[in-house]
Each structure stands twice: as structure tokens, then as C-alpha cells.
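Undergrad: need coordinates for the following:
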Amino acid sequence: MFWYFIYFIVLIAFYQLINLIYRRWIVREEPTQSTAILITGGAQGLGRETALIYAQKRCKIAIWDIKYDLLDKVKSEITQAGGTAYCYKCDISDRQEVENTARRTLDDMGKIDILINNAAIATHLHHDEIKENHFRKLHEINYLGHAWVTLAFLPHVRHITVIASVLSFIPALKESDYCASKAAINAYFSSLRIELKARKSPVKVTIVYPYHIFTKMFNDMKFGHVKYLLPSQKPGDVAKAIYNGICEKREEIFVPGYAKVLCLIALSFPSEVRDWGNELLFRDACESLKPLAYN
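TA: Predicted coordinates for the structure are as follows:
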């Protein structure tokens, strides 16, 4: 049995090495000046950092965001970095608004090659503290909104990317609504990927699973000593991982890379053990989050 285990580990290591070579040096495709990218929730945080990376490649970048006051600033930053920016105010929870804005975007840009579904909100409330309108709004943005945007652009794109989370697999205190939305994203886009493959579609689907990112949504989270064991991710580092993953046509991107191993290890334990470890490591950090509210 021991040697079977060793063979299994060697086989996995060999596969990972071949996959790395294949992705990094054979199928990798860098964007060009003619590449058109759409990023939802792109006016700040991870979306903004990702947009600036593509701007350095002189790409055409469409930014959708509900925060109109931030669009002019990010447009200027994209232009200064070398890209061409198209900015639109859009509430992705409204399907009709999504379809209208999609038509405007395609009319202005001519095409969209890469779609990056990034927009998200959180409440940081216990399950019995969440108001119904906030619960609905979160799922309409975090899950349904990405579905509406994807369906609007599916006939036009070459690559679809969505930002899920390690919370798709591992639950967290005060994040029942957020975790549920990320789990829904994982299930929906994994199923979409399988359906597209079955139809021999050339459209690629990439799901991103980041660990805690130090953005405005989660920047008041106090991890204590856990931060030395599992450090928070900088938005710029996650954006680079997304960029490289898309270039390499990866279907899954865990950030940091070892997060996938940690998720697999955690899921191998009974729920009682997982919940005990979750409370031991993350209870204080989750409780430190200040509630957010959205109208």
C-alpha cells in the first residue's frame, strides 16, 4: 500500500510538471493591442488591478461598475498605463440593463475577446441578521449578475473568467450569504465549462479561487497570528495570477497555488473536524469584520 501511495504522488508530480510546460511554453497566448477585455466591477480593487495589467499590454478595456464616480479615475489610469478605456455604469443585477449595456459595449468596441466577471458585494452579517433585500441583492450581483453578463456575451467571446473564492469550498462565520453565492458561481461555471466542451465550443472558461484578498471589502479583517500561516493576498498579485492563468488557458486558478491543496486536505476530514479547525483559526478574524449594507 505504501508503494502505491508513492507511485500516486510521483504520478501527480509528473503530471503537474508536464502541465506546467504545456501551459507556460506551448499554449500560452499573450494579448495584443487588438484584444478587447470586459471587466465587471473594474473601477476598484481586484478589477482595477487586472485592468491595469491589460492596459500595460495596450489592450482595449471595457469597465463596468455601478459606482459612476470612480469610472473617470480608472479610465484615466488605464489610458496612462497605455490601454484604451471604455467605461459604463451598469448594475449587473438588472438583466435588462446588462443586455442594454452589452449592446452599447459591442457597438463601441466591435468585439469582446475576454470577459472577466469580477463584481461582488458582501454583508458580513450572521445569517439571522441579514435583511431580505440585502440577501437578494447580494445573490443578484454575486451570482445571477455574472450569469446575465455571461449569457449576453457568450456568442461573442473567446474566454470567460469568473472570480469565485476558496469560500466556495470552505465556509466562514458571518459569510453564509457570500459563501453561498461563491459556491453557486463555482457550480454554474463548472457546469457551463462542461456543456461548452460537450458542444465542441472554442470558448474557454476559467474559475478563480482566491484566498483572502486585501481589498476594501475585507480590509478590516484582523487575522492575528493566522496571518503568518496564511497571509492575505495583495490585489496586484492576484491580478497577475489571473492574467497568467488566462494567457495559459487554465481552467482553475487557486491563489495562492497551495490553496487548492489546503482545500483538498480540509475536505478530507469529517465536518466536525473541519468546523473545529475553522473556529480555531478564523472565528476572531470573521467576527472582526464590520457589517456592510447595500440599498
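Undergrad: hey, let's count contacts and neighbours off CA atoms from now on
TA: OK.
Undergrad: what ranges do the strands span in this protein?
TA: 36-40, 60-65, 84-89, 114-117, 159-163, 204-210, 252-255 (DSSP state E).
Undergrad: make TSV from the ones you listed and add distance to F5 to it.
TA: Output for the strands of the chain, formatted as TSV (distance: least, CA to CA, whole Å):
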stretch	distance to F5
strand 36-40	43
strand 60-65	47
strand 84-89	52
strand 114-117	39
strand 159-163	34
strand 204-210	28
strand 252-255	25
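Undergrad: want to try CSV for these, with mean neighbour count and distance to L281 as columns?
TA: Output for the strands of the chain, formatted as CSV (neighbours: other CA atoms under 10 Å; distance: least, CA to CA, whole Å):
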stretch, mean neighbour count, distance to L281
strand 36-40, 25, 32
strand 60-65, 26, 34
strand 84-89, 20, 39
strand 114-117, 25, 30
strand 159-163, 23, 24
strand 204-210, 23, 18
strand 252-255, 21, 19
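Undergrad: out of these, the one nearest N19 is which?
TA: N19 sits nearest to strand 252-255 of all the strands of the chain, at 12.6 Å, using CA to CA.
Undergrad: show me what the closest one is packed against.
TA: With contacts taken as 3 or more CA pairs under 8 Å, 6 or more residues apart in numbering; DSSP states H and E, strand 252-255 sits against strand 204-210, helix 235-247.
Undergrad: got the ones you listed as TSV, with distance to L267 columns?
TA: As requested, those are arranged in TSV below (distance: least, CA to CA, whole Å):
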stretch	distance to L267
strand 204-210	15
helix 235-247	24
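Undergrad: let's compare: structure for the following, please.
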Amino acid sequence: MIMFLLRPYMHYLFILFIYLFIYLNLSLILPLRKSVRGEIVLITGASRGIGRFIAYEFAKCQSKLVLWATTKHGIEETAEECRKLGAEAYAFVVDCSKREEIYRAAEKVKSQVGDVSILVNNAGIVVAADLMATEDHEITKIFEVNILAHFWTTKAFLPAMMRVNHGHIVTVASAGGLKALPFLVSYCSSKFATVGFHETLTQELATLGNDGIKTSCFCSAGVNTGFVKNPSQRFLPLLEPEHVANILMEGILTNQKMIIVPPILKVTLMLERFLPECAVAGVRKLSEIKFDVAVGCRDKGK
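TA: Model (predicted):
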């Protein structure tokens, strides 16, 4: 019945299939890379880890950098290195857990630097502990920094992007936003929310016709950033922030919607969707990440 109804349109469907096949294969072989030279790029959490190294990547591309972090010394260090790479860089001390502070800093950026066209929401915190050992104020802070700050920064800078239908919003999430990890209930919950934020915002911008504003979400497995103590993975080495930033930058320049590192993570996520629970448990053990955690108010190695 379906084939009968589709028969008058089969040649159109065939042409569409050929077009998509060629387009997808060419985009994989020869991905189009955009220029970010002269773009005003704001990066939160830029004093260390992925945030610092992604700032260096944009500096190499001669972007104009606006760097936010909570520590003056760290953010000034990043800004100085970016200047040595030939880029303009402006350092701001901003606590991304505080909405009004974000809005005040955003107004300063607009008046002193200009309209942000690329926003990299990178700031994040983690508390490695079981749920009962995680203090209420720690849970609140995790959500304030890891997801609520994305709302405030985006609301501050998106209107200018929408006026010219040009921009890019980058959501730095985590593998913990795609799969659950024990002893990181608050962190994973906040990162699941960031993935949802990215996907919903992407759909909304498309519906509003703002096709010139791109979005990317970055989800990486264990990165050696120092946020958790003694991290290790069963079969994969910990990723270094510099390497991860290179991959993220390539994803931004080629407008990738979802950037997942390492690629094997995509396979494990797919397997967990279709395998029975007993097999899923085995897959999780194979990709297990270990680190020191606080269990019931006692320090104990996982």
C-alpha cells in the first residue's frame, strides 16, 4: 500500500537519495571549514583545562577573545598567551554560578568589546561523591554553573546573533551527559540537561528560521583536567585537554552538531540501547572510569 502511494514520487525520492548520499560522503571526506577570523568569541571557564586550550585555538585563528573565569591570575595567564599568539584578548573575572553577575559582565563585554558572535559555554564543576555524601549547596552550585549559566549567557548574547542571523553557540557537555556514571549523580544530571539544552535550542533556532546561527555540543570521556582525583579508564588512556580542544575546534569550524570523543563512545552508547541488561553491565565494565570518591562522608577509592 505504501509503495503504491509513493510510486508517483519515486523518481524524486531517488534523486533526493542520490543527493544526500553525495552530500554526506563529500562532507565526511572534504568538510567545509569556516573562518572565525575577527569573530568575537566568549569562552567561560577559560583559566584552565579545555577552556584554556580552546582559547589558544581561537587565538591561532585570529579571533577576538573574551575570556571569563573565577580566578584573576588564571584568566590573565590565558589572555596573555592568546596575545602572544597574535589575538586580541580581554579577561573578565566572572562567577558563572551567579546570574546577575553574568548579566552585568555581559553588558560590559558589549560596551567594551562588541557583540559576541561565538559563545563557548565551557565552565563546569564536579563533586565526586555518592548522592548522600553530596551537600545540598554543592548540588545547587553544580546546577548553577553546569546548566543554568548556559541559559543566562545565551539569553545575554543570542539576541545580537539573531538580529544578523549569524553566530555559533557551543555547549561543552560530557560523556556523563549521555550515559550515567556512579558517584556523579549531580554532575551527570546537570550534563544530561546541557545536552537537552543544546538539542532543544537547535530545534528552536531552526523553527525560527535562524539557520545562520550554528550550534555544537561536545561530549568527551575522561579528560585529565584535575577536577577529580586519580582518574583512570580500563582500556583507554585519559585524554589530554590540548588534544580534546583540537578536536572541539575542528568540530566548531565544520559546524558539527554533536562532537563525541573518543569515537568508540558512540559504539558503546549504541550497544547500551539494544543489548539486554546483563550484556549492558558488561559493556559498562569495559568502559569503566575510576576515580577517588567520597562515600557516605568517608574517602574511599571507587
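Undergrad: right, and the helices and strands packed on strand 252-255 of the first structure - which one's nearest P256 of the first structure?
TA: Across these, closest to P256 of the first structure is strand 204-210 (CA to CA), at 6.8 Å.
Undergrad: mean shift between that closest one and the second structure?
TA: Once fitted to the second structure, strand 204-210 of the first structure is off its aligned match by 0.8 Å on average (mean CA distance after the TM-score superposition for the first structure).
Undergrad: angle of that strand against helix 235-247?
TA: Strand 204-210 of the first structure and helix 235-247 are oriented at 160 degrees to each other (axes from the mean of the first three to the mean of the last three CA atoms, to 10 degrees).
Undergrad: where in the second structure does strand 204-210 of the first structure align, residue-wise?
TA: Here strand 204-210 of the first structure aligns to the second structure at residues 214-220, judged by TM-score structural alignment.
Undergrad: and what of stretch 236-251 of the first structure?
TA: Aligned using TM-score structural alignment, stretch 236-251 of the first structure spans residues 242-257 in the second structure.
Undergrad: just the residues contacting that stretch, thanks.
TA: 31-36, 49-51, 53-54, 57-58, 170, 214-218, 220, 223, 259, 261 (CA atoms under 8 Å, 6 or more residues apart in numbering).
Undergrad: how near is the nearest residue to N224 of the second structure once chain neighbours are set aside to G38 of the second structure?
TA: Closest residue to N224 of the second structure apart from its sequence neighbours, by CA to CA, 6 or more residues apart in numbering: E240 at 5.4 Å. Distance from E240 of the second structure to G38 of the second structure, counting by CA to CA, to the nearest Å: 28 Å.
Undergrad: equivalent analysis for G196 of the second structure, please.
TA: To G38 of the second structure, G196 of the second structure is 30 Å away according to CA to CA.
Undergrad: now swap in A87 of the second structure and tell me
TA: Distance, A87 of the second structure to G38 of the second structure, by CA to CA: 9 Å.
Undergrad: and for A55 of the second structure?
TA: Separation of A55 of the second structure from G38 of the second structure (CA to CA): 14 Å.
Undergrad: what segments of the second structure are helices?
TA: For the second structure, the helices defined by DSSP state H cover 2-6, 10-29, 49-60, 72-84, 99-112, 136-143, 149-164, 185-207, 241-253, 264-274, 277-286.
Undergrad: circling back to that earlier point, relative to K60 of the first structure, which of the helices and strands packed on strand 252-255 of the first structure is closest?
TA: Of those, the one closest to K60 of the first structure (CA to CA) turns out to be helix 235-247, at 14.7 Å.
Undergrad: buried ones in that closest one?
TA: The neighbour-count check on helix 235-247 of the first structure (16 or more other CA atoms under 10 Å) flags P235, G236, D237, V238, A239, A241, I242, Y243, N244, G245, I246, C247 as buried.
Undergrad: same thing with stretch 294-301 of the second structure?
TA: A294, V295.
Undergrad: can you pull the contacts of the equivalent of Y90 of the second structure over in the first structure?
TA: Under the alignment by TM-score structural alignment, Y90 of the second structure pairs with Y86 in the first structure. Listed by CA under 8 Å, 6+ apart, the contact set of Y86 of the first structure reads K60, I61, A62, I63, K75, T105.
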